[in-house]
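Asks: With the sequence up front, the predicted model follows.
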Amino acid sequence: MPEAVLHAIEREELERRIREGQEREQRIRDLQAQRALESMTASAKAPTPPPIVRHVSKSAELDASVPTKQPPKRKHTVPVFDWKAALAHFRNLESTPSSPDRQLVKRDRALLAKAMERGSWRRIKSPHGWRDELTALIQEMPNFAPVAQFIAQRLALAELAGAPLHPPPILLLGDPGVGKSHFALRLSESLGTVVQREAFDNAETSSGLRGSDRHWANTSVGALFELIVLGEHANPIILLDELDKGKRGGSGYQPIDSLLTLLEPVTASRIKDLSVQFEFDASYVWYIATANDPRRIPAPVRSRFVEFTIVPPDIDGRLVLAQSIYAATLKRMVPAKGIRSRFRPLTNLQVCRLAWLTPRQIRMTAERVLGAAALAGRWHIEDADLDEALPTVMPSAGKSPPRNDDPGDSFAFVLVRDPS
């Protein structure tokens, strides 16, 4: 066979093999692409299941933050809410929330969890030395002696019966400046409880004590829920200040009308806070109201109080009251006893100058002179401090101290300089 023909045959064979190799490689690539496509399709249709994790509901998580059983009763305590009902309400807040507002429900759960930390028990026992405390209070504020004596009688009767006291509401009548608010503060210290002031001179709703309605965006719990359910005492003192000055709202409603339920022990034992919708016992609360004109208090409300008319203190009472308010102001502004004890007592002349002021003016003046002493780095009050503070404290309603033209009732301060 001619050589040229052989070369042609070899070239064709070589070309054939090259084509077969190329076709084989193409088939491999096509097969790989097909498998990749099938793998992707299978992944989309049947995704890989996530790892199995045990699901814990939010309710179960919350249950771990509150006791599952009522904590044991402590000495000198009373229950102020139903433990089982509170626990059921706490658990139901997740399954059947009382509001579509998740933040509001979350707030409710947090409040109930805090309330249930110590169980339903709250302190009720008066201090062992309450007799001595009230005796000292009578000596300090003798114009309130009938009130303190009435309270001592009720405490003694409850102590004899071995039952917690449901104190009757007390109404203090008298002119401004006789020390009604200061008496409520001192009484709370004598009874070992707390005091909360609720002013009625600007009150237009009853939300201060029982909370505001849930439909309001800024709804908040009331003072009774804060003091009793979230606090430590079942018997706080609520000072209903200037009860005769409550404003009348729409449709003739007065905030003072809401007191009718609170002032009756039977109904007060099952009141409900309007914001959190939680029922509790407020029948151990001491209600002390102040007023200047009792005729402006609705008769149904006034009839629930035991009334006392407070007369202004005499000169001896004024001197003791001025010293007491100054001491209370110093204690409030300088809580540390070690630091507070370094302040020297007021001089007789300084006490006399304070004695002509109303209790509120004494407090304001005491705050100023203590600040002046602290700024100057002194542990005593100088007469110049009073000179600067007194002119800025104006007598109420432009009144000066009462004048008595009977020479038999006249008095004078005799100031004796210590020769030493």
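Replies: Arrived safely. Numbering: from 1, shown residues only.
Asks: okay, CA-based contacts and neighbour counts for the rest of this
Replies: Will do.
Asks: Output the longest helix belonging to this structure.
Replies: Taking DSSP state H as the criterion, the chain has its longest helix at helix 3-45.
Asks: Show me what whichever helix or strand comes after it is in contact with.
Replies: Note on helix 3-45: by DSSP states H and E, the next helix or strand toward the C-terminus is helix 58-63. The contact list for helix 58-63 (Cα atoms under 8 Å, 6 or more residues apart in numbering) reads Arg91, Glu94, Ser95.
Asks: Stretch 321-337 now?
Replies: With contacts defined as Cα under 8 Å, 6+ apart, stretch 321-337 is touched by 140-141, 182, 340, 351, 354-355, 359, 362-363, 366-367, 370.
Asks: So which of the contacts of helix 58-63 are in helices?
Replies: Within those, residues falling in helices by DSSP H are Arg91, Glu94, Ser95.
Asks: one step back: from the contacts of stretch 321-337, which single one is nearest Leu87?
Replies: Of all these, His182 has the smallest distance to Leu87: 39.9 Å, by Cα to Cα.
Asks: in the helix or strand that contains that closest one, what counts as buried?
Replies: Using DSSP H and E, His182 falls within helix 180-191. For helix 180-191, the neighbour count (16 or more other Cα atoms under 10 Å) marks Lys180, Ser181, His182, Phe183, Ala184, Leu185, Arg186, Leu187, Ser188, Glu189, Ser190, Leu191 as buried.
Asks: let's bring in a second one:
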Amino acid sequence: MVDITSKAAAAIVSTFTLKPHERYLQSFEEIAATAAMGAVNSFESNSRIRLSRKDFDGIFLSSATASNVIGREGQHSWETIFASNFGINIDIHAFSKGSEALHHCITELKAGEVDFVILAGCDKRSDEQHVGDISNKSIDPNLRLWNWSWQNVYATIASKYLYESMTSHEDLMAIAINDKYNASNKKGKSLKDFLSLKSKKLRRLSYDPLTNNDYALTTYDGAAALILCSPEKAFEYVQNPVFITSSASMTSPSEFWTQDNPLSYPGLEKAVRKAYQSAKISPKNIDVVSVDTKVTIVGPIALEGLGLIKYPAIKKISEHINSLEPNYSESHIKYKNDFGKEFIINPNGSTYEIGNIPGVSGLYRLINLSKQLNGTAKNQVKPEPSIGLLQEQSASGMKQMVHILEVER
């Protein structure tokens, strides 16, 4: 058996999140600092080590807005707020997506350029500018990712998928049921509480995969942070670190019409192949998976690309949900992968449920997945899972990122 610390690129030793679906009064920079300090306080409460400002080699910041303002008019505000908390010489690296920030953070940890860092994501979606005219070019371009063009594209893809796979609208709604059921932490929940999504009379317009309203909301504030370190030192800090054993990123042509088959992501197939090879595992080893479900149809396409469920994944998930009794009340809906092993899709990690806060939603899902692995989740989905997979993508789906997380058992 391969020693995890020898193959891992980084280790997660602390996490912190501000509650999503809220609107915070702090400034943009203060939200980021609040999350970062929350991760520090969480670390110190679970470790015998007290941290000083000099311990950190840098901050990798993930935010759709911050990536546009750092280096320009917003530089002074960011330097001021982080200098007061982490020291005047702290290096700030900004990216538009959490998974991109994570990927670059891992690269530097693996290369030995840094040893102990903060990965933080933040964004303010509730400001007045974020509910203005999406055609206004002065608005942050990331806020226009979910305009009518992309929404219509995904609605068209959903229709094409159903036609070619000979599945129905009700089958596609099973993905929505899985997402909402597996994202819920409510005690006493049962499947019948979510089956109403399949009824056309009760269907919520904001959750219809065949309309241009099927997308995760971006109108909330959010912040999340993690502390990462080199894998060799992880056990010096905490008893149950989560190791990132692989991180792969791949970009394919961004135009759907250049693809031979719009019902798959070429970039995902390449990224996951690279991730599996680097982590020295295969799809049959995955215990829990978090796929990016900012749009409903993305879920089954991603599961197929990850090699976990063969096409048509929609049909297999729908058949499994229909086989369950309405009073089914286990913590999560569990599936069998193509190798016969039980695994769980999106444990507390539904993008739709969290909200698609650019630069933050991926970190929320990363933190939820890491908590499932180290046993600190409020709703533990599986006894002692060992390996988890996080998939994230851009609006078009052409930028794909896959991260493999493992714990030592």
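Replies: Structure's in. What do you need? If you're wondering where the values come from, they're calculated on a predicted model, not measured in any experiment.
Asks: List the TM-score for the superposed pair.
Replies: Here the TM-score for the pair of chains, by TM-score structural alignment, normalised by the length of the second structure, is 0.22; 157 aligned residues with a Cα RMSD of 7.6 Å.
Asks: Let's have the ones in helices among the contacts of helix 58-63 of the first structure in CSV, adding neighbour count and distance to Thr77 of the first structure.
Replies: Converted to CSV, these look like this (neighbours: other Cα atoms under 10 Å; distance: Cα to Cα, whole Å):
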residue, neighbour count, distance to Thr77 of the first structure
Arg91, 17, 26
Glu94, 18, 31
Ser95, 10, 33
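Asks: one step back: between the contacts of helix 58-63 of the first structure, which is closest to Leu157 of the first structure?
Replies: Closest to Leu157 of the first structure, out of all of the contacts of helix 58-63 of the first structure and judged by Cα to Cα, is Arg91, at 41.5 Å.
Asks: Next secondary structure element downstream of the strand or helix carrying Thr135 of the first structure?
Replies: Assessed by DSSP H and E, Thr135 of the first structure sits inside helix 130-140. Sequence-wise, the next helix or strand downstream of helix 130-140 of the first structure (DSSP H and E) is helix 145-161.
Asks: could you say what helices and strands that next one packs with?
Replies: Helix 145-161 of the first structure is packed against helix 130-140, with contacts defined by 3 or more Cα pairs under 8 Å, 6 or more residues apart in numbering; DSSP states H and E.
Asks: My read is that Leu109 of the second structure contacts Gly58, right?
Replies: No. With contact defined as Cα atoms under 8 Å, Leu109 of the second structure does not count as touching Gly58 (10.9 Å).
Asks: In contact with Lys270 of the second structure, which residues?
Replies: By Cα under 8 Å, 6+ apart, the neighbours of Lys270 of the second structure are Met250.
Asks: Same question for Val402 of the second structure.
Replies: Counting by Cα under 8 Å, 6+ apart, Val402 of the second structure has contacts Ser246, Ser247, Ala248, Ser249, Leu268, Ala271, Val272, Ala275, Leu389, Leu390, Gln391, Glu392.
Asks: Next, work out how far apart it and Asp123 of the second structure are.
Replies: Val402 of the second structure is 23 Å from Asp123 of the second structure, where distance means Cα to Cα, to the nearest Å.
Asks: what's the answer for Ile31 of the second structure, then?
Replies: Ile31 of the second structure sits 8 Å away from Asp123 of the second structure, going by Cα to Cα.
Asks: Kindly report the same for Ala248 of the second structure.
Replies: Ala248 of the second structure is 25 Å from Asp123 of the second structure, where distance means Cα to Cα.
Asks: how long is stretch 4-11 of the second structure end to end?
Replies: Using Cα to Cα, the two ends of stretch 4-11 of the second structure sit 10 Å apart.
Asks: Any chance of the buried residues of helix 180-191 of the first structure in JSON lines with distance to Gln26 of the first structure as columns?
Replies: Formatted as JSON lines, the buried residues of helix 180-191 of the first structure follow (distance: Cα to Cα, whole Å):
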{"residue": "Lys180", "distance to Gln26 of the first structure": "104"}
{"residue": "Ser181", "distance to Gln26 of the first structure": "100"}
{"residue": "His182", "distance to Gln26 of the first structure": "101"}
{"residue": "Phe183", "distance to Gln26 of the first structure": "103"}
{"residue": "Ala184", "distance to Gln26 of the first structure": "100"}
{"residue": "Leu185", "distance to Gln26 of the first structure": "98"}
{"residue": "Arg186", "distance to Gln26 of the first structure": "101"}
{"residue": "Leu187", "distance to Gln26 of the first structure": "101"}
{"residue": "Ser188", "distance to Gln26 of the first structure": "97"}
{"residue": "Glu189", "distance to Gln26 of the first structure": "98"}
{"residue": "Ser190", "distance to Gln26 of the first structure": "101"}
{"residue": "Leu191", "distance to Gln26 of the first structure": "99"}
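Asks: I am finished for the moment; much appreciated.
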